[in-house]
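[1] Here is a sequence together with a model predicted from it:
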Amino acid sequence: MKIPLSPLSAVLRALTVHALRPALHAPDTEVMTYADLAGATARLVTHLRNLGVQTGAHVLLIGPNTTDALLAFHAVPLAGAVIVPLNPAFPDDALRFLAQHAQPAAALVDTRDLPRVQDTLTALNVPVVPTGPGAPLLERLGGLSPAPLTLPDTLDEDQPISINYTSGTTSDPKGVMLTHRAAFVNQANLLYHLNLRPPSRYLHALPLTHGNGWGAPWTVSAAGATHLLPGDSLRADLLTRGVTHLCASPALLAPLSDPAAPLTLGSPTRVLVAGTSPGPRLLGTLTAQGFEVLHGYGLIETSAILTLTDPADLPPAPPGQPPEALTRQGHPMAFAGEVRAVTEDGQPVPHDGFTPGEIVVRSNQVMRGYHRNRAATRRALEGGWLHTGDLAVTHPDGRLEILDRAGDLLHLGGQPVSSAQVEAALYRHPSVREAVVVAAPHPDAGQIAVAFVTLHPGAQVQGRELQRFCEPLLPAHACPRRVHVVTDLPKTASGKVLRHVLRRRAASPETSAAGLR
């Protein structure tokens, strides 16, 4: 017997088995039980079908992390449709372009973002369901008859459950088509490695519209755990709301490492850190504060997280200090398939912790392809492997350590240097909150390393001091020749630093003349 694999199967189980347990708690609202969530989901399924949403249709979701957004992640796929979350942090022109490119049959849009896309959706004749402030969706659904909550009759595990855009670019749009099967395997990995259980309280610190919140909406419900929607600040949520689990990027966690505002958790909180490489100091700070830190790696194209280092797999470290191996992104997760760093001719790199190679992936978590972009799909999946464009080394214990994107490797003094290694040296300074290193042209040296850093509030360190701080930690050719202390770093909607913007700044005569500050 074979039935389609989908994360919805475990969600449907939880809606029944855990009917009386708390399912969802947003700030300043009453707790919804799983029975409440089931009823609201069933009525939204009815509403979508009344709008003409058919099997396989695309339904846009635009807005922040709200009860309505979480409800959409349950109802849209249970209606047999494909959810297309668009991050509201995208610029207006990108939102409008992607809203058209996604070919939606309906759209759920937060009232705060609706003016940005209303004209586009009207021109496309797409029915809009307003959500969020001023448009209480739960109240409007109250008069509808609930649809039966079952797996769609025509469910195909190889069909998309979501389309997730990696950026807002109009030149090469990459809408990642993630299948039910891929989302199921991701769900199984998260349930196992995060150890989510019915008493767990998961904080949705990541935007749900970025990579489906790394799959958390379906995974937390599968566990029968409580979804916590974020309040005014991450620090306050951690101190007052009994958070047991969260996933976050280093950028989200960086404010917690401010030495002027120490944080001590009342009980252990398991946090999965991924997105970019966290500095050793941030990992050490989080460990000392009471976090159980898991360090992972993945892409939207791999249904989010794919590899992991878990301290439970490592020898004990001194109290309050992270194991050295925690700085690495680890082994493939339990059901993640094959993940390798390979040379240009496709051979696995030696396990020496030194030789870099591109990460390639063969896994059930890999996307089906990019929506309406066959050329990009062919490039990414050439030879039956997903080519990530990320560089890594493999250590003797088999753990991967991410270095850079292939285009981000620095060539300093005639030698390849990972920007991550230079950034790690800067992160060892207690005043540094964020650090990014890029290459800039130099008339004599060819290329030099230029650093852009932000500081913790109240810190007064100067760029020249940071340069001297790095000198004993790095080879001479790898030391940053200029360090610019800045207020903010340019970032994408998902929080990743726009390195190409910093490269232009580093190469400009004005920035060069500014020197070390």
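    Yep, that arrived.
[2] For the rest of this, base every contact and every neighbour count on C-alpha atoms.
    OK.
[3] quick one: contacts for the most far-flung residue of the chain relative to its centre?
    The C-alpha centroid of the chain is most remote from Asp444, which lies 39.8 Å away (Cα atoms, centre = their mean). By Cα atoms under 8 Å, 6 or more residues apart in numbering, the contact list for Asp444 is empty.
[4] Pasting the second one now:
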Amino acid sequence: MLPILGRSPASRVAHAGTALDPQELLARATRAAQLLPPGSRVAFDGGNALTRLIHFLGADLAGCATLFLEPAWTDGDRAAVLADARPDLVLSLDESPGHAADGGERTVRATYRHQQAVHPTTEPSERTVRATCPMPAGSELTHFYLPTTSGSSGSPKVLIRSRRSWLRSFAALGLPLAARDRVLVPGPLSSSLFLFGVLHALHSGAEVELLDKWSAADAADASRRATTVHLVPAMLSALVSTLEHDPVLRAECSLRTVVCGGAKVDEALEERLAKVLPGCALVEYYGSAEHSLIAVRRGGPLRPVVDVEVRDPVDGVGELWVRSELVFDGYLRGGEIVPAATEDGWSTVGDRAALHSDGSLDVLGRAGSAINTGARIVGAEEVESVLRGAEGVLDVLVCATPHPRFGELVTAVVEIDPVAPPSLRELRARVRRALDPAKRPRRWLAVRDLPRTASGKPARAVIAERLRAGTLRTEAL
């Protein structure tokens, strides 16, 4: 049995034209587990999507907690993450001659980080790791995963997760899958959003297809075989655009369900999806790295799946607090677990929200992304959701730029579709119809590609810094 699945594998995993049956997946995960000291913290670097999944399952089998290093991190972010996580072992999963990346018994060159309190400044030493170890399944309380926050608004933080928090999140999503389903996961497993999609599918007994990196064309091709796909809104917009422009791919698409997280799906994008794939259901969820799932939407409004409160509301909008058994166990700082700050089990990550009398929830984003313009506070995510579904807009990030009179200007940085770019006149008309005057962007910038986090979300802090430094490459809109 694989502990984080709560079962033995029962379905295939496909990647790059090959597929592993359940028995081979379990065998490779078992061999990967034999490389690891039981109960340790391990960090995996490099490797393709299948290699990462095998070693993640192997680490869980060995009772280890896994950290995936993200290739897109800066040297500073990488160093900060390693300093906080203090893994016992850092393994490179990149293939080298004679080393099959299948989790087999092999010699691995690894960086071993001593955690002895008496030598806190000891330099990491190189050693050869060849471990054949018992593989304790542990319990649901075992720490199995060290996710990192996305870094969209600053340097990533390292969290620590129990198996229970994810096993119960699978049920909270409420997405029924069967053996006949094939789930496409087209993003990196260093993002907890995509890792969750893979593990949920395997837990449900559905087949999985992995892509090493996001490509709308590759995802559209894989959607000929897949019945379900996990995406963020920017990916959904690009996939819909690809299908809109290719009637053959559209006719052959087998998708019946789109699962979307990371940001709100605009109504116009949802309508485009319904038009290009009639009958395809959209399941949208809201959560955070700290809280896992908080609310899910299927056809109607967003509804909480855990206890929520909106505190100190002004005009109906306040700070969202959550009480749940799906939450994380704390942050890692200098290798030590710092428990999450709670009030009688309630905690917050600073999201602003409105809770309505019918029990539905509107999430308006973090207070840190708010823009103070002309003595009005504007939520960046609200403006982004209006623009994200527009024709020709692949994604958008709204941020502040300084202004001597208004304090800050609402600035829209739009990632445009190079085939059919949007009209600035149409975008302005769109925000006039949907937003109060204070919330409408006053500055418009176009880019070919927005800098992104591992989960595919726009890297808010990176874009803001490039705007301040004048290094963001823009073009006329």
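    Okay, I see it. Quantities reported herein were computed from a predicted structural model and do not represent experimental measurements.
[5] Please state their TM-score.
    Overlay of the two chains. TM-score (TM-score structural alignment, normalised by the length of the second structure): 0.81; 448 aligned residues with a Cα RMSD of 3.7 Å.
[6] So the residue farthest from the centre of the first structure versus Leu412 of the first structure, what's the distance?
    According to Cα to Cα, to the nearest Å, Asp444 of the first structure and Leu412 of the first structure sit 12 Å apart.
[7] and what of Thr264 of the first structure?
    As defined by Cα to Cα, Thr264 of the first structure lies at a distance of 41 Å from Leu412 of the first structure.
[8] Who has more neighbours out of those two?
    Neighbour tally, Thr264 of the first structure and Leu412, criterion other Cα atoms under 10 Å: the higher count belongs to Leu412, 20 against 13.
[9] Now which residue in the second structure aligns to that one?
    Counting by TM-score structural alignment, Leu412 of the first structure lines up with Thr373 in the second structure.
[10] Verify the contact between that match and Gly407 for me.
    Yes - assessed by Cα atoms under 8 Å, Thr373 of the second structure is found in contact with Gly407 at 5.7 Å.
[11] follow-up on the earlier one: which residue in the second structure aligns with the residue farthest from the centre of the first structure?
    Matched to the second structure by TM-score structural alignment, Asp444 of the first structure sits across from Arg405.
[12] Where does its match sit: helix, strand or coil?
    Secondary structure, DSSP: H, G, I helix; E, B strand; the rest coil: Arg405 of the second structure is coil.
[13] Once you drop chain neighbours, what's closest to Ala226 of the second structure?
    Of all residues not flanking Ala226 of the second structure in the chain, Arg182 sits nearest, at 4.8 Å (Cα to Cα, 6 or more residues apart in numbering).
[14] Spit out the contact partners of that neighbour.
    By Cα under 8 Å, 6+ apart, the neighbours of Arg182 of the second structure are Ala206, Glu207, Val208, Glu209, Arg225, Ala226, Thr227, Thr228.
[15] how much space is there between the equivalent of it over in the first structure and Pro268 of the first structure?
    In the first structure, the residue matched to Arg182 of the second structure (TM-score structural alignment) is Arg201. Applying Cα to Cα, the value for Arg201 of the first structure to Pro268 of the first structure is 12 Å.
[16] tell me which strands and helices the helix or strand containing Arg464 of the first structure is in contact with?
    Secondary structure from DSSP states H and E places Arg464 of the first structure in helix 463-470. Using 3 or more Cα pairs under 8 Å, 6 or more residues apart in numbering; DSSP states H and E, the elements in contact with helix 463-470 of the first structure are helix 419-427, strand 480-485.
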